[in-house]
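Asker: sequence unknown, structure follows:
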């Protein structure tokens, strides 16, 4: 993984956790969605983004989010290297199979990582 992508993932996860601590759920979900898009091909980090979405769902009493994240955690661990719906934000309100547009700034990070031979 290239340094810029790694830094962006760390920042997104840290910002999400900070927003969760401050009970700013909308901000936390935005950061987690960003982290999810960036980590889709990395099983442990991908599962971590889903775990944090589950924890945030629990924190705000959104049990649909909690229930939807449980199978996504297992799928992230099992299928991230095989197939992912590119750009999917990872939320339970979105089909787990639906590809979505990747924001341009994230595309640049992901394209640079795909071109980095050490990321494979």
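Answerer: In hand now; what should we look at? Owing to the predicted nature of the structure, the values given are computational and were not obtained by experimental measurement. Residues are numbered from 1 along each chain as shown.

Asker: all contacts plus neighbour counts: C-alpha atoms, from now on.
Answerer: OK.

Asker: what ranges do the helices span in the chain?
Answerer: Assigned by DSSP state H, the chain shows helices spanning 3-21, 25-39, 43-60, 63-79, 104-114.

Asker: do you know which of the ones you listed lies nearest residue 86?
Answerer: Of all the helices of the chain, the one in closest proximity to residue 86, counting by Cα to Cα, is helix 25-39 (7.4 Å).

Asker: Check it against this one:
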């Protein structure tokens, strides 16, 4: 795992913890927002990108009864193939309701996390 991935790890874990908490609180739509944030943060690291889409697939199967599941299956394959060479649209939130090829603005808070994660040296 490279330093960028190590620096992002606590932020990804935090978003996934917030996802689980929102699910436990019966707030599936808010839970999905945290998956989108985890996706934006993690889409440059294959393991995090795959994890975000895996959780999105599970969410789709549970809350939308599979309507978005085919899109998430395609995104899992795309994440595996396109993440290593960096062929991804910036800021894409990863949901099946968004084109997989669409670049989107990155929330300022997430942009700052990404910027700091790229700049930090080994701790």
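Answerer: Thanks, I have it. What you see is a predicted model; the values in this text were computed from it and never measured.

Asker: before we move on, the earlier item: how about the helices of structure 1, which one is nearest residue 94 of structure 1?
Answerer: Comparing these against residue 94 of structure 1 with Cα to Cα, the closest turns out to be helix 63-79 (9.6 Å).

Asker: Rebuild the helices of structure 1 as a markdown table, extending it with distance to residue 94 of structure 1 and mean neighbour count.
Answerer: Formatted as a markdown table, the helices of structure 1 follow (distance: least, Cα to Cα, whole Å; neighbours: other Cα atoms under 10 Å):
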| stretch | distance to residue 94 of structure 1 | mean neighbour count |
| --- | --- | --- |
| helix 3-21 | 19 | 17 |
| helix 25-39 | 11 | 23 |
| helix 43-60 | 13 | 21 |
| helix 63-79 | 10 | 18 |
| helix 104-114 | 19 | 15 |
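
Asker: quick one: contacts for the counterpart of residue 66 of structure 1 in structure 2?
Answerer: Taking TM-score structural alignment, the alignment pairs residue 66 of structure 1 with residue 69 from structure 2. Under the criterion of Cα atoms under 8 Å, 6 or more residues apart in numbering, the contact partners of residue 69 of structure 2 comprise 57, 60, 61, 96.

Asker: cool, residue 63 of structure 1 as well?
Answerer: residue 57.

Asker: same thing but at 6 Å, please
Answerer: Residue 63 of structure 1 makes contact with no residue under the criterion Cα atoms under 6 Å, 6 or more residues apart in numbering.

Asker: most distant residue from the middle of structure 1?
Answerer: No residue in structure 1 sits farther from the centre than residue 117, which is 22.8 Å out by Cα atoms, centre = their mean.

Asker: Mind checking the helices of structure 1 for the one nearest to residue 96 of structure 1?
Answerer: Ranking the helices of structure 1 by distance to residue 96 of structure 1, with Cα to Cα as the measure, places helix 63-79 first at 7.5 Å.

Asker: Quick one: average offset of the closest one versus structure 2, please.
Answerer: Taken over the aligned residues, the distance from helix 63-79 of structure 1 to structure 2 averages 1.1 Å (mean Cα distance after the TM-score superposition for structure 1).
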